[in-house]
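Undergrad: sequence first, predicted model second:
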Amino acid sequence: MKKFFSLLIVSALGGALSLGSYVLFFDDEPVYLEETPSIPDYTPVNFESVPGSSMADFSEAANESIHAVVHVKNMAITRNPFSNSRTGIALQGTGSGVIISPDGYIVTNNHVIQNASEIQVTLNNNESYMAKVIGTDPKTDIALLKIDAEDLDYLPFGDSNNTRIGEWVLAVGNPFNLTSTVTAGIISAKSRDLGMDSNISSFIQTDAAINPGNSGGALVNIHGELIGINTAITSQTGSYVGYAFAVPSNNARKIVEDILEFGDVQQGILGIRGVQASRLPAEMEINITEGVYVDYVEQGSGAHKAGIQKGDIINRIDNVNIRKFSDLKGYIDSKRPNDVVEVQVLRGNDEKVLDVKLTKYETYQIKAIGLEVTNANPEDLKRNKVDHGVKITRGLTPQMQNESLAGTLITAIDNIPVKNIDDVKRVMSGRDPSDPISVTFIAPNGEKQKYVWR
């Protein structure tokens, strides 16, 4: 805990981040790309359609899409350091967005508009509007904007579950500040887990060219339906080299609907912990390579009530085959609490089909200490020999992420016992933010420690 204690006196790192797109390295944390100050050089190329193939003509889908994709500018207000008066507007970064309704609702990536003082949206016809943030979900990197306009061209949501590997797709956005750009490719993979600190672990992978500035733009099928929100690339240069990733439309649509209906994202869970069957140790002698092995079933969860047991292998949910864990998480993330899903499990040599009612996954971010918590279950409390507490799910800052505190319990804040996240909310909302905050931790070994943030 020495490393943890040292972090308590280190001030938060600041820095200006360009908000155009991600660059990902498979073994590193994702970082933001800086917008290039000039357009890169071109080499002219010609595209010859495949003889006898009508699939090579994307003009109809492009025409339907290009008017529904907007240029998003993240603006920051500059102020006089002496008088704190407003002196002007500075451009922090740019990206793309997708109009999803004729009255001006726009989906984009959260990182495109993060920390913006003002957001300017420019349509394909060069009309500009100031946008209002309706809601954001940083975990999934989705944000919902609204502009005051009517009768806009928009993209209908397609069903990302029905997309197929090898299917033609278009990426529409504003790379390198080049407005209204369309690139073509195929779906290279589905349910791609990039290991990001994100709730989305089920990206659509495409080889359509996506570059800085494409973030928040549309991935569409040949029918002009929105099947993904372009979000990330993997590259050691910062530009497209063949791999790009989009949040599936079913996930994005669910997030948007949650924001509009509830004000935040409603996350349903099965109530299990699992591991990909292909990653099980050889000594377990399970000769199955596809599916999710159930390692733990939470008491009182939908999975527990439906009869799912430790040792079951989940290989199908509703009409979706489950080959790996990202298949399962990607599908469940498109559902809400109280939705009922049909789960097919392999138990020994028998297949069973069980109806599972999803339960709500509730978390709360204690931003003052850079940690997210959820309610602890009875097993968590018993294991740590306490009768109350909340469980840390993840760190919100790089410093706290490095401490690997997930699973550690918090039993008190400012010496006030906390039994659930509602208690945490009450304590945090009732305290003076300028006062030091003390937190009592119960480490996995049962050791109680208290730390103070000043």
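TA: Looks like it came in fine. This structure is a prediction, so every number in the text was calculated from the model and none was measured.

Undergrad: going forward, measure contacts between C-alpha atoms and count neighbours the same way
TA: Fine.

Undergrad: how many residues are close by Pro398?
TA: Using other CA atoms under 10 Å, the number of residues around Pro398 comes to 12.

Undergrad: so how far is Leu7 from it?
TA: In this view, Pro398 and Leu7 are 11 Å apart by CA to CA, to the nearest Å.

Undergrad: show me the residue at the heart of this structure, geometrically.
TA: The centre of the chain sits closest to Thr140, judged by CA atoms, centre = their mean, with a distance of 1.6 Å.

Undergrad: touching stretch 230-237 from outside, list them.
TA: 21-26, 109, 141, 171, 210-211, 214-219, 239-241, 243-247 (CA atoms under 8 Å, 6 or more residues apart in numbering).

Undergrad: before we move on, back to that, wait, a strand at the residue nearest to the centre of the chain?
TA: No - counting by DSSP: H, G, I helix; E, B strand; the rest coil, Thr140 falls outside a strand, being coil.

Undergrad: what segments of the protein are helices?
TA: Remark: helices assigned in the chain by DSSP state H are 2-7, 59-66, 110-113, 249-262, 302-306, 325-332, 378-384, 398-402, 421-429.

Undergrad: out of these, which gets nearest to Asn126?
TA: Asn126 sits nearest to helix 59-66 of all those, at 12.4 Å, using CA to CA.

Undergrad: any buried residues in that closest one, and which?
TA: For helix 59-66, the neighbour count (16 or more other CA atoms under 10 Å) marks 61-62, 64-66 as buried.

Undergrad: got the residues you listed as TSV, with distance to Gly104 columns?
TA: Formatted as TSV, the buried residues of helix 59-66 follow (distance: CA to CA, whole Å):
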residue	distance to Gly104
Ala61	21
Ala62	20
Glu64	16
Ser65	15
Ile66	15
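
Undergrad: between those residues, which is nearest Ile288?
TA: Nearest to Ile288 among those, with distances taken as CA to CA, is Ala61, at 41.3 Å.

Undergrad: residues contacting the closest one?
TA: Contacts of Ala61 by CA under 8 Å, 6+ apart are 220-224.

Undergrad: cool, Ala149 as well?
TA: Here Ala149 is in contact with 102-104 (criterion: CA under 8 Å, 6+ apart).

Undergrad: again, only using 6 Å
TA: Contacts for Ala149 (CA atoms under 6 Å, 6 or more residues apart in numbering) come out as 103-104.

Undergrad: and for the one 5 residues further on?
TA: When the contact criterion is CA under 6 Å, 6+ apart, the partners of Tyr154 are 68, 99-101.

Undergrad: and these, which is closest to Ile186?
TA: Looking across the contacts of Tyr154 and measuring by CA to CA, the closest to Ile186 is Ala68, at 21.0 Å.

Undergrad: before we go on, here's another structure to hold up against the first:
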Amino acid sequence: MKKVGLTLLTAFVGGAMALGTYKVFEKKSADNMSFEDRQKVYFTNNPATVSSAGAVDFTQAAGAVTPAVVYIRTSYSSNQGGGRNPLEEMFGDMLGQRQRPQGVQQASGSGVIISPDGYIVTNNHVVEKADKITVNTNDHRRFEAKVVGTDPNTDLALIKISATDLPIVKLGNSDEVKVGEWVLAVGNPFNLTSTVTAGIVSAKGRNIGIIGSENNDEDENPFGRTQMSQKPRLNKAIESFIQTDAAINPGNSGGALVNTKGELIGVNSAIASHTGSYEGYGFAIPINLAKKVLNDIQKYGSVKRAYVGISFTDLDPDKAKELNISRTTGLYVSDIVDGGGAAAAGIKKGDIITKVEGVPVYESSDLQERVGRLTPGDKLKITVLRDDAEKDFNVTLKGDIPAPKTAAVSKSAEELFNRLGASFQPLSNAQKAKYRVSSGVIVTQVRPGRLFDDTEIPEGSIITNINRQPINSIADIDKAITNLRNGHLVIKGYYPDGTAFNNMFQVQ
């Protein structure tokens, strides 16, 4: 009897602890919760039971993931111009875009619901030009979405629809992904919604030189088109793709790459193709990198990116011969940024980075993805080869100081919000005191070619009123731009230098 009583007591205590943990998460303010915390709350209440029975049975994983993968349609005016996105030109038209000579153009892609209250991850190149974003869910509901924020450096975007109790895909751990394991790609290729394909992980840590390549030089591309070569700079573009042979086609951009347990391990982003359609390989952004980017966008409106403070070159036999060194793997430090973390730690030009946190470094993606998950102020142990001996340095990462960036729209609040082309964060009490205002949000990101960019309202500006309504949050902005009077949009605030502005726009 004592054993029975002890067993019952143990079960009771365990259940109480689980319930208590759930209640702790439940009480946390949703605005302050990371997406991992939001998911813990969701899966505490809705336990994940996905488990593939055998290496070739994907039915349970597909059934769990498909309801949370959405179909995204975007429209934008043809006068935004500038040619096609290099992502489309070099790796196939992942958007499923149909070019129109004039008027409104349309494109399509995919997205993955990661929070029950309507947050969706997709690619930056799916939504970056959009005036209007329409999201169709798997259960045939339709919503208009607004862009919470984007990160061109990783080709990620976070958008939001007004909905609750949505199905979500569980975030996995891309560090545990192994080459050769089975994966599923879920998306909407060629407008064929809710399509599932299977394949294996072909490689990890691929750097294909596609992000941020529009400003770089052209070289011959092994994929048969032109590929942009990276110029020596601060290496802001972060590429460490998971490569898969699961069939990915136009319209799959922003869709899910999941393991056989139904866990999201990557966001599909590009394909290697001569024709623009599937020819064997696709590339997905690893979810461990995406988690940091998406949490920052949700919390701050933009990504708080950390930097080592170096320029470097991938080593190979040809580069080693050119530099007259014997080492053929690792990263050769070609320059040090004055005042950066690497300089403060003692890393020098000519050092060769061999390890990061004890893990061997073979190419740039091994360092870039690791740094991409971190925040200014975090420490990173970097091992370098100097004078034929390895030496460890603890580098305190520093943040990037963004340079200030020096329209007819519909009546839809979401569409108008997207046309503003900015992300916002509520002012702190200290910031309110600095500008002597009682309300306001700070502009944390300005997207090129949108209204804030065109009218030179830069990052760091303070928005205090829209249409005479005090602004303290995104919800206040939504309210202020709904049901405009006489089609006028009046935005008041302060530039970063404290100069006041009062701009009026005609909305048609």
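TA: Right, received. Where do you want to start? What you see is a predicted model; the values in this text were computed from it and never measured.

Undergrad: can I get the contacts of Tyr154 of the first structure in JSON lines including distance to Val356 of the first structure and neighbour count?
TA: Formatted as JSON lines, those follow (distance: CA to CA, whole Å; neighbours: other CA atoms under 10 Å):
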{"residue": "Ala68", "distance to Val356 of the first structure": "38", "neighbour count": "26"}
{"residue": "Ile99", "distance to Val356 of the first structure": "35", "neighbour count": "28"}
{"residue": "Ile100", "distance to Val356 of the first structure": "32", "neighbour count": "22"}
{"residue": "Ser101", "distance to Val356 of the first structure": "33", "neighbour count": "18"}
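
Undergrad: dump these to CSV, plus distance to Tyr331 of the first structure.
TA: Listed next are those as CSV, based on distance: CA to CA, whole Å:
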residue, distance to Tyr331 of the first structure
Ala68, 27
Ile99, 24
Ile100, 22
Ser101, 24
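
Undergrad: between those residues, which is nearest Gly274 of the first structure?
TA: Ile100 (35.3 Å).

Undergrad: re the thing from before, and the two most separated of the contacts of Ala61 of the first structure?
TA: Most distant of the contacts of Ala61 of the first structure, by CA to CA, are Val220 and His223, 7.7 Å apart.

Undergrad: more crowded one of those two?
TA: Remark: of Val220 of the first structure and His223, Val220 carries more neighbours, 28 against 14, as counted by other CA under 10 Å.

Undergrad: skipping adjacent residues, who's closest to the aligned partner of that one in the second structure in space?
TA: Using TM-score structural alignment, the partner of Val220 of the first structure in the second structure is Val258. Leaving out its chain neighbours, the residue that sits closest to Val258 of the second structure by CA to CA, 6 or more residues apart in numbering is Leu264, at 4.5 Å.

Undergrad: look up how far Asn288 of the second structure lies from that neighbour.
TA: 10 Å.

Undergrad: between these two, which one's more packed in?
TA: Leu264 (28 against 20).

Undergrad: wait, the more buried one sits on Ala284?
TA: No - with contact defined as CA atoms under 6 Å, Leu264 of the second structure does not count as touching Ala284 (10.7 Å).

Undergrad: list the buried residues of stretch 4-17 of the second structure.
TA: Buried residues in stretch 4-17 of the second structure (16+ other CA under 10 Å): none.

Undergrad: tell me where the stretch 151-300 of the first structure has strands.
TA: Under the criterion DSSP state E, counting those that start in this stretch, strands of the stretch 151-300 of the first structure are mapped to 168-173, 181-192, 203-206, 218-221, 226-233, 244-248, 267-269, 272-276, 292-297.

Undergrad: any chance of those in JSON lines, plus distance to Asp148 of the first structure?
TA: Formatted as JSON lines, the strands of the stretch 151-300 of the first structure follow (distance: least, CA to CA, whole Å):
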{"stretch": "strand 168-173", "distance to Asp148 of the first structure": "21"}
{"stretch": "strand 181-192", "distance to Asp148 of the first structure": "24"}
{"stretch": "strand 203-206", "distance to Asp148 of the first structure": "31"}
{"stretch": "strand 218-221", "distance to Asp148 of the first structure": "21"}
{"stretch": "strand 226-233", "distance to Asp148 of the first structure": "22"}
{"stretch": "strand 244-248", "distance to Asp148 of the first structure": "26"}
{"stretch": "strand 267-269", "distance to Asp148 of the first structure": "30"}
{"stretch": "strand 272-276", "distance to Asp148 of the first structure": "44"}
{"stretch": "strand 292-297", "distance to Asp148 of the first structure": "46"}
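
Undergrad: tell me who's in contact with Asn349 of the first structure.
TA: Asn349 of the first structure neighbours (CA under 6 Å, 6+ apart): none.

Undergrad: aligned partner of it in the second structure?
TA: Checking TM-score structural alignment: Asn349 of the first structure goes with Asp388.

Undergrad: one more: Ile286 of the first structure?
TA: Across the alignment, which pairs residues by TM-score structural alignment, Ile286 of the first structure is matched by Ile325 of the second structure.

Undergrad: helices along the stretch 401-508 of the second structure, start to end?
TA: 413-420, 429-435, 451-454, 474-480 (DSSP state H, counting those that start in this stretch).

Undergrad: right, so of those, which gets closest to Ile211 of the second structure?
TA: Nearest to Ile211 of the second structure, of these and by CA to CA, is helix 451-454 at 21.4 Å.

Undergrad: packing partners of the closest one?
TA: Secondary-structure packing of helix 451-454 of the second structure (3 or more CA pairs under 6 Å, 6 or more residues apart in numbering; DSSP states H and E): helix 413-420.

Undergrad: how far does the helix it packs on sit from the chain's center?
TA: 20 Å (CA atoms, centre = their mean, to the nearest Å).

Undergrad: read off where that helix ends up in the first structure.
TA: So helix 413-420 of the second structure sits over no part of the first structure, by TM-score structural alignment.

Undergrad: what's that helix packed up against?
TA: Judged by 3+ CA pairs under 6 Å, 6+ apart, helix 413-420 of the second structure is in contact with strand 142-151, helix 451-454.

Undergrad: these: which one's closest to Asn429 of the second structure?
TA: Comparing these by CA to CA, strand 142-151 comes nearest, at 22.9 Å.

Undergrad: tell me what angle that closest one forms with helix 413-420.
TA: 20 degrees (axes from the mean of the first three to the mean of the last three CA atoms, to 10 degrees).

Undergrad: sorry, back to before: among the helices and strands packed on helix 413-420 of the second structure, which is nearest Val395 of the second structure?
TA: strand 142-151 (24.5 Å).

Undergrad: okay, that closest one sits on what stretch of the first structure?
TA: Under TM-score structural alignment, the match for strand 142-151 of the second structure is residues 128-137.
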